[in-house]
Structures are given as C-alpha cells and as structure tokens.
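Student: Sequence first, then the predicted structure, then my questions.
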Amino acid sequence: MMKAKGEAEEDIVTSHYEDLVRTIESISAHHLLVVGDFNARIGSEDAKFPFHVETNRNGRQLLDLASEKDLDISSPYFRKKAGKLWTFISPGGTKYQLDHVLISKCRIVSARVRLSLRKKKAGPRKKQYDWDLFKSRRVIQEQYTIEVFNMFQPLQEQEPDEYATDRYGRFIKATEEAAESVVPVKKRRRKTRHYEDYRVTDGRDELNRAYGTYIKDTTEENRQVYCLAKKKLKETYIAVEEEDLNSKIREVGKAHVNYKHGQSWKLINDITNRKTTRKGKLEGSTQEERIENWYNHFKTLLGDPPSITEEDEEITSV
C-alpha cells in the first residue's frame, strides 16, 4: 500500500519512486501486488480503457515503474462503464482515476476439463414424522394407540400360536402404518439467510436509492447521505448476525438439557461453519470394476491363513 504526493516538486516525486522501487525489489517477484493512491492519470495513448484522455506527470512515472519492474497496471486493463472507472471526486465535482493496482505478470495456466453428466440415482426419501408434535398432542397419541391396536390385535387373535419373530414383525408394520395414518410429517424449514432479513433488504434498498441520487448529482450533501446509508446497512447486518448467533446458542443449550446431542453438534457445526468430512469413494469406472476392487481388498485382508508356527500352540483367551 502506498500514497504518492499530488503536486510535489520533481525531486520529491523522483525520490518517492526510487524508494518504491527499492521496496519492490526487496519482495519476491511472484504474486506481487502494489495498491495505492498514485495521484496518476493514465491517458488513452498509454492504456486500453482509461478514464482520462492524457497522461500526467505522475502517470508517466507510474508507467515507467511498471515497465522497469515488469508489472501490469490492472485498473485500465478491462473495458468498464465510466461510473466504474473514477476513484476520486474533488470538492468541485470533478472525477479522476488516481488509484491504481499493479500486479506481477503471471504465466497462463491451462487445463483440459471433461464433464460427466451422469446423475446418481437417489432412493426414495424416508418420511420424517414430527414426533415432538406427537409428544405434545394427547389427541394424536390416542388416535395412534387406537390405530396400532386395530391393526395388530385382530391378527393376534387369529394366529395365537405364531412365532415371536413373526408377531414382532407384524407389530412393527402396525406401528409404521399407524404413524403414516395419524402422525403429521415434519415440515421442512427453509434456512433464512442474513441478507434476506427484512431489515437488511430495506437498508439495501435505501442504500441503492442514495447511491443513485449521488451518481446523478455528486454534491457533498448527497455523498454524506450515501455514506450514512452504507454505514447503517453494515450496522444492521451485524445486528442481524448477532441475533441469529444468540438464538443458535440458546438452542444449543436447550438441546443439551434435553440430551439431543446430535442436534447440539449440528447447531455447533452451523455456528462455526464447519463442513462435514468428505467420504471416500471406491475407485472404479464401472460397477463390475468396483466389485472386483472390493473382492480383491477383502481377499487380501481375510483370505490369508493365520500364521501359526506350531499346530499345538495354545491361543490365549481374551
């Protein structure tokens, strides 16, 4: 980061750029980034898409620096709207492009990419019943009990001598059918993003209006209104983030008290933005190849006979 003098004497400007050259030479040439207020205007004769028509004295110094140290001036490198080029506005309302970014020239890295458009078939999604609602509604509990009894008891009377395993299977089936008939399905709640909060959207709309007014009429009063709207939006966003964080912390405490440790860790991972670990996939381009890889793996793991020096060797019990 640096800041150049605007209307300084020639020797001061030269000394400043000599110091800047020495600083650049002390840094590794790779991945170099020089950002600063150079007070330099780059004209159309020296760049592709600049904001100004002519290059001033500081602009000439900047061009010489970039040429000497093999750097690119990225600011006028791409075509942009005029409103995206200027970086400073004077008290009189005149706009300038004085701030620039210098980057080291890098080698182009190319790669050949091949896309696989195969879609993995997903199995049917298991219904998630709202058991919390079930525990709090006595009417649902009574209906569920009646449904299980009506489905299970008649068959129990018809086959009194059946095996316990068969009876247990019918009981499980009766509970599943009763749950599908009586217990409501848990509603999926869409995760609300911070930027979707009504306070943030209102602040963003207010900021856009203030910015539009400032672009049309670049007065100091409009600039102050624009800066105030930007500050207000930032404070609102921080407040929404803090409210969401405090709410999740309370939910973690509540889940811990109720011994819902899975829910607690899910909330903690959400708070810390920790992602789930990537699960490894078995190598193989086809199903037959993957099965062969599995077979060879377990054959090597389990197929070798145990190493025993003597047949009568006693194996210690564990």
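Tutor: In hand now; what should we look at?

Student: For the rest of this, base every contact and every neighbour count on C-alpha atoms.
Tutor: OK.

Student: Excluding sequence neighbours, find me the nearest residue to R204.
Tutor: Spatially, and ignoring its direct neighbours in sequence, R204 is nearest to L233 (6.4 Å; CA to CA, 6 or more residues apart in numbering).

Student: Could you verify my assumption that the one you found touches G203?
Tutor: Yes - using CA atoms under 8 Å, L233 is in contact with G203, at 5.1 Å.

Student: residues in contact with the residue nearest to R204?
Tutor: Neighbour list for L233: V200, G203, R204, L207 [criterion: CA atoms under 8 Å, 6 or more residues apart in numbering].

Student: what helices or strands is the helix or strand where the first one lies leaning on?
Tutor: With elements delineated by DSSP states H and E, V200 resides in helix 198-216, which encompasses its position. Using 3 or more CA pairs under 8 Å, 6 or more residues apart in numbering; DSSP states H and E as the contact criterion, the elements in contact with helix 198-216 are helix 220-257.

Student: Do me a favour and get the end-to-end distance for stretch 216-224?
Tutor: Terminal residues of stretch 216-224 are spaced 14 Å apart (CA to CA, to the nearest Å).

Student: Would you mind measuring from the residue nearest to K232 when sequence neighbours are not counted to D244?
Tutor: Leaving out its chain neighbours, the residue that sits closest to K232 by CA to CA, 6+ apart is G203, at 7.1 Å. From G203 over to D244 the distance is 18 Å, taken as CA to CA.

Student: neighbour count winner among those two?
Tutor: Neighbours were counted for G203 and for D244 using other CA atoms under 10 Å; G203 has more, 20 against 15.

Student: residue contacts, that one?
Tutor: Neighbours of G203 in contact, by CA under 8 Å, 6+ apart: A229, K232, L233, T236.

Student: name the element F149 belongs to?
Tutor: Using DSSP H and E, F149 sits within helix 138-158.

Student: now E142: how far from A174?
Tutor: 15 Å.

Student: Neighbour count: the two, which is higher?
Tutor: More crowded of E142 and A174, by other CA under 10 Å: A174, with 19 against 11.

Student: Surely the more buried one is in contact with V148?
Tutor: Yes - when contacts are counted by CA under 8 Å, A174 is listed as touching V148 (5.4 Å).

Student: Need the overlap of contacts for those two.
Tutor: With the criterion set as CA under 8 Å, 6+ apart, the contacts of A174 and V148 do not overlap.

Student: okay, pairing it with this:
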Amino acid sequence: MSESNKTNFSNPSTFILLGIPGLEAAHIWISIPFCAMYAIAVLGNFTILFIVKREPSLHVPMFYFLCMLAVIDLVMSAFTLPRMLSIFWFNSREISFSACLTQMYFVQCFSGMGSGILVAMAFDRYVAICHPLRHSTTLTNSVVAKIGLAVVLRSGILALPYPFLARQLPYCRTNVIPHFYCQHIAVVKLACADIRISSYYGLFDLLFVIGMDGCFIALSYIQILQAIFRFPTKDAWLKIFGTCISHLCAISALYITNVFSSLMFRYGHNIPLHFLVLISGVYHIVPPVLHPIIYGLRTEQIWGRLLQLFTHKET
C-alpha cells in the first residue's frame, strides 16, 4: 500500500477500491465468469421485459411484478458489476467520496426493493389461488402501481441512513476499501471512530426487511398450501404448486445469498477476506442471472412466447 494512502486525513476526496484483496494476480481470470454471468443477466432480464411488453396476454399483475423484479436486477447489478470489471480490466480503482456514498445508497435501496417485490408476488399467488374469482378486482393496475410505489418508498427511506451515517464518520486511517464496490460495512470499517451505530443499523435493516418480508411470504404460502390440499386430485395439487415453484426458487436465490453475504462480512472474522468479497460478488450476480432463467423455464407463457419468437425468425 502506498504511503499516500496511509497518511492521516479527515475528509477523503476519493477512495481506492482493491477489487478482491489477495487475488489481484487472478483478477483477469476471475473476470471471465463474472462478465459471462453479467451478460446473461442483462440479456435475460431485458428478454423478460421485451416479451411481457410485446405479449398483451402477459399484461397481468404477476408479470408486472416480474418486470419490476427484472428492472431491479438490472439496476442492482449495474451499480456493482461494471465497477468490478473496470477494476479487473483497466485497474480503475478510484472513486470519489460522493460517488461512493451514492453507490452505497442505491445498492442498499435496490436490495430492499427486490425483497419487497417477492412479497408482492407471494400476495399475487395467494389471491390467484385462494380467491381466484376476486383476483382481477383485487389486484387492479392501480393497486399494482401502489404496491410498487410502496416498495420503492420503503426501500428508499430505509436506505437513507447508510450514506448519512457513513458521511459523519472521520476517516483518518486509510482510504483503501478492500472490496470491489462501496459496501456499507467495508467503508465504515475504515473510520477511526465508533461504528457500532452504523453496524447495528445495517443489521437491523437486514433482519427487519428479511424478517418482515419472510413472515408475509410464509403466511401467504401457508394459506396457499391449505387451499391446495382442499383440491380433490393430485393433478390439481401439482399444477397449482408448480405455479409457485418459480417464486420459491427466486426467494431462495435472493435471501440465501443476501443473508450469508451480510452476516459473513460482519462476523466472519476468521474467514479469508478474499472469500468474503467473492461471496458478496456472488450475491450481486447470482439472483439477476437466476431470476430470468427460473421464470423463463418455469413459466409456460414466457417460454412459449420465446420459442414462438425464435420459430418465426427461423421461418
């Protein structure tokens, strides 16, 4: 580390992102799978948006929520993966203090939005299965828009303290962030002050959002399971349960990687730093990659429309 990065300062104008500490020599090789997955994520999510826009029969709440999730995945990955690749390929490590805080805010914000949309999708499945006759009157376009707005407002408000708390801290040790983006806990650990408030708020936000959203999702699926078992045949059970598999896979992809990444970075003191940063990278790329694959393969309308587009092109 250069001497300029060790000198004392109180208000750094720039931070230096290391990428994946300890694996600098392998950055080029690591970039290959991450670049490939990022390309798949962008292509897959834009395909979802394109198909839903082109197909009038998909203009229903379930696919509106799916489009919201696709937009969130695109924006979320765009705030982190291009920065990672620019470090790996061009050694572009500097980021201004303001840009760092902005990146921190939007990553936290869109992370919360993804969880909120999964709750909305669980509610949509609950109404469609438990109250099918009231689905169209309950989840109108206006209601869907209000749910989307509520998800945005909740996430935007909960993410506001992150940059404000980070800005108030004095940074007098180093401006080198051992990460590929301005992750909240990685930034505040550079401060030469008590960071317990920032750390506790980050943990509260994680547990509050996932805990609350997880409870709503669990309640929805308890009601769904009760409704499924009231159907007379196993074929009906399997058909209805099959419509929920995609959503359950999407929940697993987001929550498992999010919780594991956040808790390990806070409490995995004996875990190598490069492993923690790699896990964080997995969290930011795996859900955007898996969501369009899961819904494309498991959702008959999307898969059928995609095959139809390719068939028409070939003929």
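Tutor: The structure has been received and is ready for your questions. Only a predicted model underlies this, so the values are computations on that prediction, with no experimental measurement involved.

Student: Post the TM-score for the overlay when you can.
Tutor: Overlay of the two chains. TM-score (TM-score structural alignment, normalised by the length of structure 2): 0.23; 104 aligned residues with a CA RMSD of 5.3 Å.

Student: And what about the nearest residue to L33 of structure 1 once chain neighbours are set aside, helix, strand or coil?
Tutor: In this structure, L33 of structure 1 finds its nearest non-sequential neighbour in I103, 4.8 Å apart by CA to CA, 6+ apart. What DSSP: H, G, I helix; E, B strand; the rest coil gives for I103 of structure 1 is strand.

Student: Now do I103 of structure 1 against G36 of structure 1, distance only.
Tutor: 12 Å.

Student: residues of the helix or strand hosting I95 of structure 2 that come out buried?
Tutor: Per DSSP H and E, I95 of structure 2 falls inside strand 94-96. Using 16 or more other CA atoms under 10 Å as the test for burial, strand 94-96 of structure 2 gives I95.

Student: got a list of contacts for it?
Tutor: With CA under 8 Å, 6+ apart, strand 94-96 of structure 2 has contacts from S13, T14, F15, I16, L17.

Student: Please check these and keep the buried ones.
Tutor: T14, F15, I16, L17.

Student: Include distance to E300 of structure 2 when you put these into TSV, please.
Tutor: Converted to TSV, these look like this (distance: CA to CA, whole Å):
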residue	distance to E300 of structure 2
T14	49
F15	47
I16	46
L17	43
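
Student: With secondary structure and distance to F241 of structure 2 added, can I get those residues in TSV?
Tutor: Converted to TSV, these look like this (DSSP: H, G, I helix; E, B strand; the rest coil; distance: CA to CA, whole Å):
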residue	secondary structure	distance to F241 of structure 2
T14	strand	51
F15	strand	49
I16	strand	48
L17	strand	45
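
Student: Could you identify the most distant pair in those?
Tutor: Greatest spatial distance in these: T14 and L17, 9.8 Å, computed using CA to CA.

Student: Mind giving me the packing neighbours of the helix or strand that contains N258 of structure 2?
Tutor: In the assignment (DSSP H and E), N258 of structure 2 maps to helix 234-267. Other elements packing on helix 234-267 of structure 2 under the criterion 3+ CA pairs under 8 Å, 6+ apart are helix 97-130, helix 196-228, helix 273-298.

Student: so C67 of structure 2 touches F46, yeah?
Tutor: No - using CA under 8 Å, C67 of structure 2 makes no contact with F46, being 9.2 Å away.

Student: And the two? Which one has more around it.
Tutor: Taking other CA under 10 Å, C67 of structure 2 and F46 do not tie; C67 has more neighbours (21 against 17).

Student: how close does the residue nearest to R204 of structure 1 get to V182 of structure 1?
Tutor: 47 Å.

Student: next one: T145 of structure 1
Tutor: 10 Å.

Student: cool, Y211 of structure 1 as well?
Tutor: Noted for Y211 of structure 1: a distance of 55 Å to V182 of structure 1, by CA to CA.

Student: got it, and A66 of structure 1?
Tutor: Note on A66 of structure 1: its distance to V182 of structure 1, by CA to CA, is 75 Å.

Student: Next: N222 of structure 1.
Tutor: 61 Å.

Student: And the helix holding V200 of structure 1, what's buried?
Tutor: R199, V200, T201, G203, R204, E206, L207, A210, Y211, T213, Y214.

Student: Dump the helices and strands packed on helix 234-267 of structure 2 to JSON lines, plus mean neighbour count.
Tutor: Formatted as JSON lines, these follow (neighbours: other CA atoms under 10 Å):
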{"stretch": "helix 97-130", "mean neighbour count": "22"}
{"stretch": "helix 196-228", "mean neighbour count": "16"}
{"stretch": "helix 273-298", "mean neighbour count": "21"}
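
Student: For A41 of structure 2, which of the ones you listed is the nearest?
Tutor: Across those, closest to A41 of structure 2 is helix 273-298 (CA to CA), at 4.3 Å.

Student: helices and strands around that closest one, which ones?
Tutor: Here helix 273-298 of structure 2 touches helix 27-54, helix 61-78, helix 234-267, helix 300-314, going by 3+ CA pairs under 8 Å, 6+ apart.

Student: out of those helices, which comes closest to Y126 of structure 2?
Tutor: Across those, Y126 of structure 2 has its closest neighbour in helix 234-267 (9.7 Å, CA to CA).

Student: one step back: give me the common contacts of C67 and F46 of structure 2.
Tutor: Residues touching both C67 of structure 2 and F46 (CA under 8 Å, 6+ apart): there are none.

Student: Quickly find the element holding S86 of structure 2.
Tutor: With DSSP H and E as the criterion, the answer for S86 of structure 2 is helix 81-90.
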